[in-house]
Structures are given as C-alpha cells and as structure tokens.
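>>> Please find the sequence and the predicted model below.
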Amino acid sequence: MLRINVYKIIIILPVFLFSNILAGNKKLTEVYVAIYKNIAVSEMRKTGIPASIKLAQGILESDLGRSDLAYKANNHFGIKCGKDWTGNIFYKHDDDLDSSGMVIESCFRAFSSPEESFAAHSDFLTDPSKLSRYGFLFALGSTDYAGWANGLKFSGYASDPTYASKLIRIIENNKLYLYDEPVALPKQNIDVPVMVRNDVIEMDKTYHYVSEVKASDIKYEKAKTSRSTRYNFLKINDLKALYAKGDETAQEIASRTGKDVFEILEFNEGISSPDDVFEQGEIIFLEKKKKSFNDENNGFHTVEGNETMYDISQKYGIRLESLLAKNNLNINVEPLSGEKISLIKNLSKKETPKHRIVEKFESYVDLGGLK
C-alpha cells in the first residue's frame, strides 16, 4: 500500500508542479502587461508599431523581465550596441561568432529604465538607416499583428525560425491585440528601396513610418484566419512575392495564385516537389529571382548573427547561385557575422568575405524541400 502511495505521489507531483508553473507564468504575464501596456500603447500612437507586438516581443525577449539582460541592463528587446551607441553597455553570449566560428560575448545596450528600452525599440525599428530592412512593416497597419510578427522574422530581427509563431501565440493567448488600434500620423512621401507592399509607405517629419491606408479601411484579422486564400503580397527586387500562410504545399499555393506548380518550384530554391510544405511566414516568389540587386545605392549587405547566404538571397530577391558566385563562395560555406556580401558586383578573390565551412545542406534546413 505504501508503494502505491509513493507511486501516486511521484506521478502526481510533476503534474502539480507543471500546473503551478503555468499558473505562475500566466500571473507574471498579467503583471508584465499591466506594467508596460501604457508605454506600449503610447509608442504605438507615436510610431504605428502595434502595442501587441511590442508587448509580445518584450515578454519573449526578456522572459517576462527575468532575463539577465532585462534585470541587469533594463534591455527588454535584445537590442545590441551597434556602431553608433555611446551609452552604457552589457556583455553576454548570444549569436556572435569569432573568426574561428566560436561563440563570443555580444555587446548589448544598457538602459536606465525598462521604459527607456521600450522607446529605444521604437527608435530601432524606425531608424532611417534601417528603412530597407524594416520599412515595409509600416504599411501593414497597427492592427495587423500577424503580418508584423511574420515580417520581423523575415527581416531577421531574431534568428529563431519559430519567432513569428511564438509572438502570435503570446498575443492571442493573452489577448494583447485588444491594445492595438488604427494609427494615423502626419505624412511625407518616401521610397522604400527593398520591399514595398501594394500600399504606399509614407513617413512623417520625425521618421515614424505610417501606412496610407485609412483607419476605416483597416480590417482586423487574427492569425488563425491565415489559412484563407488572401495573401499579403510584396515586392522584393521588383519581383512579386508573398508570405506563406503556413502548412501549405507548393501545389496549393500555385492553385491559389494562378501559377503553374512547376513555376513555383523553379522560382523557389530548395523546393523540389509539388507536395513540399511551406511554413508560415516563408517568402514565396511568384517570379524568377534576379542575378543582381537592382538598387545601386545598396550594393552590399552586412551579415548579422547567423544569417545564411540563402537568407540574404531571399531578402534581396537574388538567385542563390548568383549570390554565391559574386562573393566567391560555394554551397558548403556561410559568411561570418559582420562580413559584407556583394549584391551587385563580382568580388575579387582578395575581397572574398570571411566564412566558415558548414555541413552539406546545413544552409537549407529551413527550406520546404528538405524538411
């Protein structure tokens, strides 16, 4: 009898502890949102960044304010120093590598308060120097949290391949979308060099990006409607592309876009079968990618973190084989963080970016054809 009771305790205790952990995290999330919802809404009204996205990123990046970076440096968004930062700094291991491929300490910004971190997050995304990277997000509207989540993942804000789905789950589980609202700001025309939606992206005098879409035209859609046949189309390198809704085959996308499935296979590297599945947020090209980037003012890309050549080819709408050839690289290597990748001209041998050798096909682990 005693043995049976012991077994019951052993079985029940982990379940009890797990339930308590979940309940505790739920309470901590409620406290976190209560503390920072006002600054998130305030920043949304200034910049157009959805409050739900800012709160979800803060929750995820800071582990509800419990991470070392958040606790010791008041940095809730993992914002690194960058070359122009002159404030306080905090070092911790992240995803930066040295020349031998070993992980080294990364430099992060340290703030005087968490609220300063929330404002810096807005400044980071609206920085004019990052317009080509994040500018297209501001055409989505402040109520399209699913579009923002997928766009942040595509733009390389974080290296986690499940980053978008994590943000969406946090937002929906905690109803953070209730803090979002349509935003309209004073406007001034500006061109976005890399990616533009069908909407016109505009910017006010303080470099805050807003969409020309009227507040009355903004339709709120939760991510769970993402299996609909309506897509968010975008332009990359003057090529038409779209975000996958998730769990869609190449054949399904071809049918929904009026394309031949073999065109989808031809235009998207790593996809070899009509039955290959695209994950939510993946970029799917509806036209053949080009050999070079078409903006002569943006001839190089600086590698960040663990970006691969495939990631870069997707970001700029360049064929992977062409991008590799321009930089004297082959399929079995990846560039080191901080290296400059040529998007237009062919580099000489001595200009070849520093790189590391990878296992065959490592670069393609996120592609539909090799899942």
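Structure's in. What do you need?

>>> When you work out contacts or count neighbours from here on, use the C-alpha atoms and nothing else.
Fine.

>>> State the distance from Asp180 to Glu105.
Per CA to CA, to the nearest Å, Asp180 is found 36 Å from Glu105.

>>> Between the two, which has more neighbouring residues?
Neighbours of Asp180 and Glu105, each counted by other CA atoms under 10 Å, are more numerous for Asp180; the result is 23 against 14.

>>> can you pull the contacts of the more buried one?
For Asp180, the contacting residues are Val41, Met44, Pro50, Ala51, Ser52, Ser142, Thr143, taking CA atoms under 8 Å, 6 or more residues apart in numbering as the criterion.

>>> out of these, which are buried?
With burial judged by 16 or more other CA atoms under 10 Å, the buried subset of the contacts of Asp180 is Val41, Met44, Pro50, Ala51, Ser52, Ser142, Thr143.

>>> Hmm, the third one is touching Ala146, no?
No: contact criterion CA atoms under 8 Å: Pro50 and Ala146 do not qualify, at 10.3 Å.

>>> tell me the centre residue of the protein?
Centroid-nearest residue in the chain: Lys153, 1.7 Å away (criterion: CA atoms, centre = their mean).

>>> so which strand or helix has that residue?
Assigned by DSSP states H and E, Lys153 falls within helix 145-154.

>>> okay, now the one to match up with it:
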Amino acid sequence: MLRSLIVAFIVYFALVSYKENPSTTYISQYKEIAISEMHRTGIPASIKMAQALLESGAGQSSLAREANNHFGIKCGGSWNGGTYYLHDDDYNSKGQLIKSCFREFSSSFESFIAHSEFLVTQNRYAFLFNYDHQDYKAWAKGLKKAGYATDKAYPKKLINIIEKYQLYFLDDAGVEDFSPDLAMQDSEIATRKNKTHFEYPSYSPGDATETTIAQNKRSERKRMRSDSNKTYHIVGLGETLSEIAMIYSLEENALRLRNRIPKDAEPLKGERIHLRKKISLIKRPKFTRTPEFDGLAAQEDFIF
C-alpha cells in the first residue's frame, strides 16, 4: 500500500512538473509557425524551434518578452522598424561593452518569419538548403560553419534540445498538432510519414453541374498529360496543385513538399512544377498565399 502511494506521488509530481515546463509550453505555442515556415522556406522546423528555445530561453528572455524578438536578430544597417537595446557582445573603440541594437517586432510570429528571411537572403547560408530538411544534425553544424554563432558548442546545444524534446518529429509534419511528450515507435513514424497533411477541395452534392465540369476538365487533362516519364508540369490558368496531382496520379502533399509550396498556396500560371524530385529553394515556383498564423489572417495575398 505504501509503495503504491509513493509511486502515485512520484507520477503526480512528474506530471505537474511537465505541465509547468516552460519549454514544452513554448513548443506547443509556436510549433505551427515553425512547421509553416519549414514548408515555405525549407528551414527544418526542428532547427527553428531549437534556435528559438535556445536564443529566447523558451520565451523568457527580456528580448522575447518586451520586443517579440525570439532569435536575437540585431538591427543591421537596413532596419527602420522598432528597436530594443541591451548589452550583448558589441564593444566600442575603447574596448568597452556597449548596448547592442536589436529589432523589435509587433508579434512573435514576425520574429519567426524574419528569422527565415535572414537565413534565406544571406549568401553564406545558401549551402544549408542543399541539406535534407530532416537532417537536423547537418543543419546544426552548418549554422556554426556559416558563422551564425561563435559558441563552439552551438551545434551540440541545438542537437541536444532537438533530441530532448523530440523536435525531429516536426520535420515530418504538416501544420497539425504535435505533442512533444509522445514518443513514437517506428510503425507510428511510418504512418505519420505517409499521412497527407493538406486538405483536398470538396464539392457540395448540390453543385452537380460544377462538379461534372471540373471532373471533365480533369479527365481531359489527364488524357493529354498521362505520360509517367514527365519530370515537370507547366501550370495552366487557374490550375491547382490538387488538379495537377490528379493528372499524374500523385499525392498533393508530395508535390507541395517537392516544390516547397506551403499549405493554402497555389502556384502561379506558367510556373514549372517538378513531379519527381525535391527541388532546391532557389528553384521554387512562385505562388500566391494568404498566411494564417494562430488564427490571425493576413489582410492581403502575398506573392513569394
């Protein structure tokens, strides 16, 4: 009886401790933007989340709390937005430590997007996008090699965070729920990898005429372009990835991953969609998209 009470006591406090862990709370809060940015830019969600956890102290740093800056992004010469100053690693000509200028963002999500743009637009990070987005170890070491951080232990710290909280599962995910306390077995991983994360268009039974027309168009296109040896497809006017996938008997999600096109986005007319292999970020087709993060819809469509 006493032993059972002790076990129950230990389990209870373990659960309480887990629920109060700021890192797991932080992961739950920002996992969707990390995954969404992975699909948009190719930066592994595990890497982005690990960097955010490390740089912001799981959102507890003053920079994160007061300036919505979760990655320690400094102002730089071209920044004309809000600023936040604190002592970091900048010195004046006399060797005295001075306050550094950091960017201030209107929301935490802006910070996550700015981090993506920082990596995508800097030439020194270009080689990282040749790595598989699931190879978090290569990315962690590559960031150090590119000069992202001066700390020699930076790659090891990122890898430890990723493995401690099983963030590598985010790299397999679409924008869906993820619980960092769930340890998946190999069979579950296989199931997750084969799961389609994007919603397919649906038609109401009352739209019989529109449905028939759409089906006829798809059938015609399929007959015209059924060559399984084709490696790419040129997007027609109003054509969606769902329709292109049906033409070639492919999964829409697979096309999105291969062409780095995020959820709720469609390629522009005349763009080349690669059918057989994943392309590099610089070859990604242009697309239109209305980003929605944490339920906040954008006011306009963006073209990337």
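Thanks, I have it. All values derive from a computational prediction rather than experimental measurement.

>>> What residues sit buried inside the longest helix along structure 2?
Under DSSP state H, the helix in structure 2 containing the largest number of residues is helix 22-41. Neighbour counts using 16+ other CA under 10 Å place 22-24, 26-27, 30-41 of helix 22-41 of structure 2 among the buried residues.

>>> all helices of the stretch 151-300 of structure 2, in order?
Along the stretch 151-300 of structure 2, the stretches classed as helices by DSSP state H, counting those that start in this stretch are 154-164, 186-193, 208-224, 241-247, 252-259.

>>> okay, those in CSV with distance to Ile303 of structure 2 and mean neighbour count next?
Written out in CSV, the entries for the helices of the stretch 151-300 of structure 2 read as follows (distance: least, CA to CA, whole Å; neighbours: other CA atoms under 10 Å):
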stretch, distance to Ile303 of structure 2, mean neighbour count
helix 154-164, 32, 18
helix 186-193, 29, 12
helix 208-224, 26, 13
helix 241-247, 16, 20
helix 252-259, 15, 22
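
>>> Kindly name the residues of structure 2 that line up with the strand of greatest length in structure 1.
Once structure 1 is assigned using DSSP state E, the strand that runs over the most residues is strand 89-97. Under TM-score structural alignment, strand 89-97 of structure 1 corresponds to residues 83-91 of structure 2.

>>> Stretch 355-363 of structure 1 too?
Aligned by TM-score structural alignment, stretch 355-363 of structure 1 corresponds to no residues of structure 2.

>>> Then stretch 257-271 of structure 1?
When structure 2 is aligned by TM-score structural alignment, stretch 257-271 of structure 1 has no counterpart there.

>>> average gap between the helix or strand just after the longest strand of structure 1 and structure 2?
For strand 89-97 of structure 1, the succeeding helix or strand toward the C-terminus, using DSSP H and E, is strand 103-109. Superposed on structure 2, strand 103-109 of structure 1 shows a mean distance to its aligned partners of 0.8 Å (mean CA distance after the TM-score superposition for structure 1).

>>> Run the chain-centre distance for strand 103-109 of structure 1.
Using CA atoms, centre = their mean, to the nearest Å, the mean C-alpha position of strand 103-109 of structure 1 is found 20 Å from that of the whole chain.

>>> which outside residues touch it?
For strand 103-109 of structure 1, contacts defined as CA under 8 Å, 6+ apart pick out 73, 75, 78-81, 85, 87-98.

>>> how about 7 Å then?
Outside strand 103-109 of structure 1, the residues that touch it by CA atoms under 7 Å, 6 or more residues apart in numbering are 75, 78-81, 88-98.

>>> Which one of the residues you listed is nearest to Glu61 of structure 1?
Glu61 of structure 1 lies nearest to Gly78 out of the contacts of strand 103-109 of structure 1, by CA to CA, at 6.3 Å.

>>> so what corresponds to that closest one in structure 2?
With TM-score structural alignment as the criterion, the equivalent of Gly78 of structure 1 in structure 2 is Gly72.

>>> And Ser106 of structure 1, by the same measure?
Aligned by TM-score structural alignment, Ser106 of structure 1 pairs with Ser100 of structure 2.

>>> circling back: so the next helix or strand after the longest helix of structure 2 corresponds to what in structure 1?
Tracing the chain past helix 22-41 of structure 2, the next element assigned as helix or strand by DSSP H and E is helix 45-56. Using TM-score structural alignment, the residues of structure 1 aligned to helix 45-56 of structure 2 are 51-62.

>>> The matching stretch vs structure 2, mean deviation?
For stretch 51-62 of structure 1, the mean distance from the matching residues in structure 2 following superposition reads 0.4 Å, by mean CA distance after the TM-score superposition for structure 1.

>>> Run through who's touching that stretch.
Counting by CA under 7 Å, 6+ apart, stretch 51-62 of structure 1 makes contact with 33, 40-41, 44, 70, 76-78, 145, 167, 170-171, 176-177, 179-180, all of which sit outside it.

>>> From those residues, pick the one nearest Phe136 of structure 1.
Of those, the one sitting nearest to Phe136 of structure 1 (CA to CA) turns out to be Tyr145, at 13.8 Å.

>>> What's the match for the closest one in structure 2?
Structural alignment (TM-score structural alignment) places Tyr145 of structure 1 against Tyr136 in structure 2.

>>> Can you give me the distance of that match to Leu143 of structure 2?
Between Tyr136 of structure 2 and Leu143 of structure 2 the computed distance is 11 Å (CA to CA).

>>> For stretch 121-133 of structure 1, list every residue counted as buried.
Neighbour-count burial for stretch 121-133 of structure 1, with 16+ other CA under 10 Å as criterion, is recorded at His121, Ser122, Leu125, Thr126, Asp127, Pro128, Leu131, Ser132, Arg133.

>>> in which helix or strand would I find the second one?
Secondary structure assigned from DSSP H and E places Ser122 of structure 1 in helix 114-126.

>>> next one: Ile284 of structure 1
In this assignment (DSSP H and E), Ile284 of structure 1 forms part of strand 283-285.

>>> okay, and that strand goes to which residues in structure 2?
Under the alignment (TM-score structural alignment), strand 283-285 of structure 1 falls on nothing in structure 2.

>>> What's the first helix or strand after that strand?
Sequence-wise, the next helix or strand downstream of strand 283-285 of structure 1 (DSSP H and E) is strand 300-302.

>>> Alright, calling it a day.
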